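> based on what follows, work out the 3D shape:
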Amino acid sequence: MTSPSSSVHEARHALGRRLREIRQEAGLTGRELARRAGWHESKTSRLEHGRTPPSVADIRAWTDICDVADRTAGLIATARGIEGQYVEWRRMEQAGLTHAQESVRPLFERTRRFRTYQSWVIPGLLQTDSYTRAVLSTVSALRDVPDDIDAAVAVRMDRQRVLRSGDHRFAVLIEEWVLRTVIGDADVMAGQLRHLVTAAALPSVSLGVVPLGRPRGVGWPVESFTIYDDAQVNVELVSAHLTVTQPGEIGAYARAFTELAGIAVHGAAARSLIGTALDVLG
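The predicted structure follows:
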């Protein structure tokens, strides 16, 4: 698996190469373009090597100087798309947790095949009200975001309708230690584990648990992620939310999911691990 943000870096470098090609096609040196734009020539180099993301003003100046105004809109759209791939949680949640929960509704509605791997918490679509409240309360406290937890919980609970509607299919993989990690308190966690058994019995859901102590020749633990059809992958990093759209990178996550599924247990064996986690709670 490549670095989680590699697709963003690659996209920035690709945009920089396009800017350099436009400059070269116009017969300009980096120094001359910088002089006409009114900035230091080092900025030209940073833009062309993807070290500095270009602003809308930078792109407009670049295409005006190189006399390719017809390419301006496409380059701006590309730049905005790249910046949308890697979004810090603080920025995503600055308008509140409810807004962040609502923002993914269209993606969930149009996706037919979900593949989710969670190494941190129970996946949102399989959470109880109390468990979700405990998770979002922690998020609110850690990231200092607006406290709109009641509304955010309601949105997430409403989203779970996709489990029982349409032709959506959900393949879910969870590390066993997620079952053993107490979120909220023992009562909240016990209710969540019992709900997980019920949710796993839905016709649309396939649940796998990667057991503790299982040899990891393949299926090394990675960051939590969800693959939406074969169109995109959303990755949960400690500091940010990453959207992967490059086909090659989507394929890498799909292979990782297949490897993890190969060492997970399903059906009665998965339910047994959930039961053991409940027994540990007492």
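> please make it C-alpha for all contacts and neighbour counts, starting now.
Will do.
> from memory Leu173 sits against Phe114, does it?
No: assessed by CA atoms under 8 Å, Leu173 is found out of contact with Phe114, at 11.0 Å.
> ok, the two, which is more surrounded?
Shown here are Leu173 and Phe114; by other CA atoms under 10 Å, Leu173 has more neighbours (25 against 18).
> I have a second one here; can you model it like the first so I can compare?
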Amino acid sequence: MTATNSTAYSRDLGDELRRLRQRFTGLRGRAMAQQLGWDPSKVSNLEHGKIKGSDLDLAQYLTVCGKDIDFFEDFTARYQNAFDPYLAQRPDNAHTLAMTEAAATSITAYDVLSVNSLLQTPNYARALQAATGQPVEDLDRRAVVRRPNGPKCVFYLHELALRMRLGSAQVMEEQYVWLLANSSVIRIVPEEATTAAFQSACTLFEFDKAAPLVYAESGLAKVFAQGEASVERGRRLFDLLDEIALDETRTRRKLAEHRGPTPIRALVQ
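Now for the predicted structure:
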């Protein structure tokens, strides 16, 4: 067992252990600790991704859960790099991202060519998938933005994304209406800010009891970067965006300008 800084992936895999315990043993954490001969804090810290369990720790834990050698080898292969400061995942793996969003106390995001997935309407998400071939994100994740006592959110959105037409006029109208309804957390980066247009889309997550991380994605991978240099570059980007982005009032005007006079014909779900 090694004490170390938790990461998005260590917390994800720790949560997987917790779910295995609950599903296959029915034991509470303290009872699991008694079964293993561990201190209860060890089970808690392992399941929260705060400590790195040894192969022996994992073998004992998974054996109590009734898992075989094949499961153990698969899990330990994934667990091997769980505490690395840089992690790349397949683009269709959304679980670590969803957990990260749910645990964050602050989410600051920048998107250039499309609306952030936490602000997409279902029809817009499907139109984006059709245009890019990338998997549709789980739209249930949007609830984190509206959750009571949820994270403080700021979404910087380049005006280029408003000009990108995805799907029909109806699809875009619904998306504009949804953005207007959430304009309190949106800052539009005007199209004349060409320097910002060449910056990569990314998200900065901050937590109450864990180190901050920067997240970026493409059609090839989802990348979680917890290294200090990456986080500092992310902070510098958002400092720049804060200087050049429109305030809430002008953001609403810009959104209304792009929506135009078209009447609302459908409700956003």
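> in the second structure, what stretch matches the helix ranked longest in the first structure?
Taking DSSP state H as the criterion, the first structure has its longest helix at helix 6-25. Counting by TM-score structural alignment, helix 6-25 of the first structure falls onto no part of the second structure.
> for stretch 243-253 of the first structure, same thing?
Aligned using TM-score structural alignment, stretch 243-253 of the first structure spans residues 224-234 in the second structure.
> just the strands in the stretch 1-150 of the first structure please.
Ranges of strands in the stretch 1-150 of the first structure, per DSSP state E, counting those that start in this stretch, are 86-88, 113-118.
> among those strands, which is nearest Ala252 of the first structure?
Ala252 of the first structure sits nearest to strand 113-118 of all those, at 13.1 Å, using CA to CA.
> roughly how far is that closest one from the heart of the chain?
11 Å (CA atoms, centre = their mean, to the nearest Å).
> deepest-packed of the strands of the stretch 1-150 of the first structure, please.
Stretch with highest mean neighbour count among these: strand 113-118 (a mean of 21; mean count of other CA atoms under 10 Å).
> by how much does that one deviate from the second structure on average?
Strand 113-118 of the first structure differs from its equivalent in the second structure by a mean of 0.2 Å after superposition (mean CA distance after the TM-score superposition for the first structure).
> residues in the second structure aligned with that strand?
With TM-score structural alignment as the criterion, strand 113-118 of the first structure aligns to 106-111.
> what comes into contact with the matching stretch?
101, 116, 151-158, 161, 200-207, 238 (CA atoms under 8 Å, 6 or more residues apart in numbering).
> just stretch 142-155 of the first structure next, same as before
89-90, 93-99, 101-102, 129, 132-133, 136-137, 140.
> rewinding a little: can you put the strands of the stretch 1-150 of the first structure in CSV and add distance to Asp230 of the first structure?
Below are the strands of the stretch 1-150 of the first structure laid out as CSV (distance: least, CA to CA, whole Å):
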stretch, distance to Asp230 of the first structure
strand 86-88, 19
strand 113-118, 8
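> and the buried ones among the contacts of stretch 142-155 of the first structure, selectable in PyMOL?
Typed into PyMOL, the line below selects the buried ones among these, using 16 or more other CA atoms under 10 Å:
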select buried, resi 89+93+96+97+98+99+101+129+132+133+136+137+140
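> tell me how many other residues surround whichever residue in the second structure pairs up with Leu163 of the first structure.
When the second structure is aligned by TM-score structural alignment, Leu163 of the first structure is paired with Val145. The number of residues packed around Val145 of the second structure, counting by other CA under 10 Å, is 20.
> and Val145 of the second structure, how far is that from Val223 of the second structure?
Val145 of the second structure is 22 Å from Val223 of the second structure, where distance means CA to CA, to the nearest Å.
> tell me how far the residue at minimal distance from the centre of the second structure lies from Glu173 of the second structure.
By CA atoms, centre = their mean, the mean C-alpha position of the second structure lies nearest to Leu97, the distance being 3.5 Å. Here Leu97 of the second structure is placed at a distance of 28 Å from Glu173 of the second structure (CA to CA).
> go on, Asn182 of the second structure?
14 Å.
> pick out whichever of those two has more residues nearby.
Glu173 (21 against 15).
> for that one, what is the corresponding residue in the first structure?
In the first structure, Glu173 of the second structure lands on Ala190 (TM-score structural alignment).
> tell me the SS of that match?
helix (DSSP: H, G, I helix; E, B strand; the rest coil).
> tell me, how many neighbours does the residue lying closest to Ile263 of the first structure once chain neighbours are set aside end up with?
With CA to CA, 6 or more residues apart in numbering as the criterion, Ile263 of the first structure has its nearest non-adjacent residue at 6.3 Å, and that residue is Val210. Using other CA under 10 Å, Val210 of the first structure is surrounded by 24 other residues.
> contact partners for Val210 of the first structure?
Leu173, Ile174, Glu175, Glu176, Leu260, Ala261, Ile263, Ala264, Val265.
> count of neighbours near Leu237 of the second structure?
Other residues close to Leu237 of the second structure by other CA under 10 Å number 16.
> so it is in which element?
Here Leu237 of the second structure sits within helix 228-244, counting by DSSP states H and E.
> check which helices and strands that helix sits against.
strand 202-206, strand 213-217 (3 or more CA pairs under 8 Å, 6 or more residues apart in numbering; DSSP states H and E).
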